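A.B. asks: dropping the sequence and predicted coords here.
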Amino acid sequence: MDTRFLGIPELVEVPSVAVVVDVMRAFTVAAWAFAQGAEKIVLAESLDEALALKARHTRWMALKDGPPAPGFDAVNSPGLLRSVDLGGRTVVQKTTAGTVGALAVKDASLVLCAGFVVAEATARLLRRRAGDQVTFVVTGEDGRADEDLACAQYIARRTTESGTDAAAYLRRARESRAAAELAQGVRQGAHPDDVALCLEVDRFPFAMVATLEDPLMVLRPYAVDSLAD
């Protein structure tokens, strides 16, 4: 598998297959939302769009980065979301990096959103596309966020070497600036367990596939238990 690792500003052409990585915390949160019963996640372009979508669909809920805000039902924290019943709900998500990265590659033939919590499921799905070039979109810090790069490199390696040890990749993520900011309370809208939850490898058995459902970019879980490697 031919792989490249790019930040959002480096995306100058539409990739064939894109894996958008946001470990802390957008796509860890997305995975938890599905685990809590969400049917789908709509990736919003802006906070205003998120609120407008919620206003048009009374059963939808809106989620954002940072502290609680009027009109939003939740914040971008796995520790806070894990106790919320989302059975059958649609979640509208807008974050600083993760949702931006996914929307930047919306025209790719396959868009996966990932973090450590869905690493193996993502790798298994990529094994079916072994002939394609895969672009890993490292969303944090314009492609320099080490927690996202470490996760992207781990998934890429695990795609070809299923026995890859996660320890060194997790150590890099644990020592990243994002982890420090969460642990120190620099980032608002956080829970003390957020870093640990973001570093749980293979917590969930599904990958997350984003597709255009005109005009929206919609993320859904994709079970891979039955896929042959």
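C.D. replies: It's in.

A.B. asks: going by C-alpha atoms from here, please, whenever you check contacts or count neighbours.
C.D. replies: Noted.

A.B. asks: tell me where this structure has strands.
C.D. replies: Along the chain, counting by DSSP state E, strands occupy 2-7, 17-21, 40-43, 61-64, 74-75, 90-94, 110-114, 133-138, 206-213, 216-223.

A.B. asks: do you know which of those lies nearest E200?
C.D. replies: strand 110-114 (12.5 Å; C-alpha to C-alpha).

A.B. asks: and that closest one, what does it pack onto?
C.D. replies: Based on contacts counted as 3 or more C-alpha pairs under 8 Å, 6 or more residues apart in numbering; DSSP states H and E, the elements that strand 110-114 packs against are strand 17-21, helix 26-35, strand 206-213.

A.B. asks: tell me what angle it forms with strand 216-223.
C.D. replies: 70 degrees (axes from the mean of the first three to the mean of the last three C-alpha atoms, to 10 degrees).

A.B. asks: quick check: buried residues in stretch 21-30?
C.D. replies: For stretch 21-30, the neighbour count (16 or more other C-alpha atoms under 10 Å) marks V21, D22, V23, M24, R25, A26, F27, T28, V29, A30 as buried.

A.B. asks: now do the contacts for the residue positioned nearest the centre of the chain.
C.D. replies: Nearest to the mean C-alpha position of the chain, by C-alpha atoms, centre = their mean, lies F27 at 2.2 Å. Listed by C-alpha atoms under 8 Å, 6 or more residues apart in numbering, the contact set of F27 reads V21, G98, C113, A114, G115.

A.B. asks: below is an additional structure, to be compared with the one above:
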Amino acid sequence: MNTTPEIRVLHLLDGAVRARGVAVIIDVFRAFSLAPYAFMQGAATLFPVGTPEEALAMKAADPALLLAGERDGRPLPGFDYSNSPAAMRRADLAGRRLALRTSAGIQGLLAAGQAEEVITGSFVNAPAIIAWLRNRAPPRISLVCMGWNGSERTAEDEACAEFLTAGLRGEAPDLEPIRRRLRADPSGAKFFDPARPWFPAEDFDACLQLSAWPFVLRRGRDEKGRLCLAPVPVPETARISGERYSGEDLPAPGALTGKRDEETGKQE
């Protein structure tokens, strides 16, 4: 029996639906960069929510609940926070519960119903993601690039999938060239457009840094059966040397191979 884990790269909302094995739902700009910051700021629980209306109804029933999110990148009326990771890392969330509604990452998280396990993906905790996956060595890994609104591919999510794949194969990917490339790409340039203040420049930097945070965020259910994200500790995370990730202190990964679409021969 072939026990070599496969890495399959999928795209957008359809990719989330098709994800199998362990799914990594990637949303660099910005939902799954924000989520790790929220837990680092003390959040107790994060509830993924599909619509603004659902989030507002939850808050009406539980006024202590904090709401964060966006629609088409813009802040939502009645929400406590936008989808800004930079703002989240300044927030005092000690012991607070947070509901997050976004147009790409959260939708993918909710759509990945066929995956055995689901975690979030971004650069900010990429070393922990790599360490966790290499420790587990699941038969199949689905890297799902959610893109813009789950319907249009974006450079940052594709780059994150490439970064994770390289790390899983025992390579030492460097973030700095990715940062420079994204700064010139429309997906990154929007953070420096004065006409779009809902994309603050500081979010670009907050989303494009590596952290040694020793956890991944896994989809699960709380004690009341509600869907939630919770941090899962990673015993041994990747070592950071400047802006370069080094996998030398990780468990041996074994052989991992890229998986291409059987019907088209192209990467999914």
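C.D. replies: Yep, that arrived. Computed from a predicted model, the values in this text were never measured in an experiment.

A.B. asks: picking up where we left off before, still touching in structure 2? Go through the contacts of F27 of structure 1.
C.D. replies: With both residues aligned by TM-score structural alignment, their matches' C-alpha atoms under 8 Å, the contacts of the contacts of F27 of structure 1 that structure 2 also has are V21, G98, C113, A114, G115.

A.B. asks: picking up where we left off before, mind putting the helices and strands packed on strand 110-114 of structure 1 into a markdown table with distance to R220 of structure 1?
C.D. replies: Shown next, in a markdown table, are these (distance: least, C-alpha to C-alpha, whole Å):
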| stretch | distance to R220 of structure 1 |
| --- | --- |
| strand 17-21 | 14 |
| helix 26-35 | 8 |
| strand 206-213 | 6 |
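
A.B. asks: ignoring the adjacent residues along the chain, who's closest to E147 of structure 1?
C.D. replies: In space, and not counting its chain neighbours, E147 of structure 1 is closest to A173: 3.8 Å by C-alpha to C-alpha, 6 or more residues apart in numbering.

A.B. asks: tell me the angle of the longest helix seen in structure 1 relative to strand 110-114?
C.D. replies: Secondary structure of structure 1 per DSSP state H: the longest helix is helix 146-160. Orientation of helix 146-160 of structure 1 against strand 110-114 (the same axes, to 10 degrees) gives an angle of 120 degrees.

A.B. asks: contacts only, for whatever residue of structure 1 lines up with F192 of structure 2.
C.D. replies: Correspondence of F192 of structure 2 to structure 1, assessed by TM-score structural alignment: A183. By C-alpha under 8 Å, 6+ apart, the contact list for A183 of structure 1 reads P192, V195.

A.B. asks: from D194 of structure 1, how far out is A183 of structure 1?
C.D. replies: As judged by C-alpha to C-alpha, to the nearest Å, A183 of structure 1 and D194 of structure 1 stand 8 Å apart.

A.B. asks: same question for L103 of structure 1.
C.D. replies: 24 Å.

A.B. asks: and what of C113 of structure 1?
C.D. replies: 18 Å.

A.B. asks: more crowded one of the two?
C.D. replies: C113 (30 against 21; other C-alpha atoms under 10 Å).

A.B. asks: which position in structure 2 pairs with that one?
C.D. replies: So, by TM-score structural alignment, C113 of structure 1 is matched to T120.

A.B. asks: that match contacts R218, correct?
C.D. replies: Yes - between T120 of structure 2 and R218 a contact is recorded at 6.7 Å, counting by C-alpha atoms under 8 Å.

A.B. asks: what count of nearby residues applies to D165 of structure 1?
C.D. replies: Applying other C-alpha under 10 Å, we find 12 residues neighbouring D165 of structure 1.

A.B. asks: correction: the previous question concerned G88 of structure 1.
C.D. replies: When neighbours are counted by other C-alpha under 10 Å, G88 of structure 1 comes out with 14.

A.B. asks: what does stretch 141-157 of structure 1 contact?
C.D. replies: Contacts of stretch 141-157 of structure 1 (C-alpha under 8 Å, 6+ apart): 3, 5-9, 19, 21-24, 115-116, 119-120, 122-123, 136-140, 164, 166, 169-170, 172-174, 176-178.

A.B. asks: try it again with 6 Å
C.D. replies: Stretch 141-157 of structure 1 has contacts (C-alpha atoms under 6 Å, 6 or more residues apart in numbering) with G7, I8, V21, D22, V23, A119, A123, V138, Y169, A173, S176.

A.B. asks: between those residues, which is closest to F72 of structure 1?
C.D. replies: D22 (20.9 Å).

A.B. asks: for that closest one, what are its contacts?
C.D. replies: Here D22 of structure 1 is in contact with G98, G115, T139, D148 (C-alpha under 6 Å, 6+ apart).

A.B. asks: let's see it at 8 Å
C.D. replies: T28, A97, G98, C113, A114, G115, V138, T139, G140, D148.

A.B. asks: ok, now G78 of structure 2?
C.D. replies: G78 of structure 2 neighbours (C-alpha under 8 Å, 6+ apart): L56.

A.B. asks: map it across to structure 1 for me.
C.D. replies: That one, G78 of structure 2, aligns with G71 by TM-score structural alignment.

A.B. asks: picking that back up, so which of the strands of structure 1 is the most surrounded?
C.D. replies: Each of the strands of structure 1 was scored by mean neighbour count; the highest is strand 17-21, a mean of 29, by mean count of other C-alpha atoms under 10 Å.

A.B. asks: in structure 2, what residues pair with that one?
C.D. replies: Residue span in structure 2 matched to strand 17-21 of structure 1, by TM-score structural alignment: 22-26.

A.B. asks: what's the mean deviation for the matching stretch versus structure 1?
C.D. replies: For stretch 22-26 of structure 2, the mean distance to aligned residues of structure 1 following superposition is 0.5 Å (mean C-alpha distance after the TM-score superposition for structure 1).

A.B. asks: what distance separates stretch 59-77 of structure 1 from the centre of its chain?
C.D. replies: In terms of C-alpha atoms, centre = their mean, to the nearest Å, the centre of stretch 59-77 of structure 1 is set 16 Å apart from its chain centre.

A.B. asks: got it, and stretch 48-56 of structure 1?
C.D. replies: Worked out by C-alpha atoms, centre = their mean, stretch 48-56 of structure 1 lies 21 Å from the chain centre.
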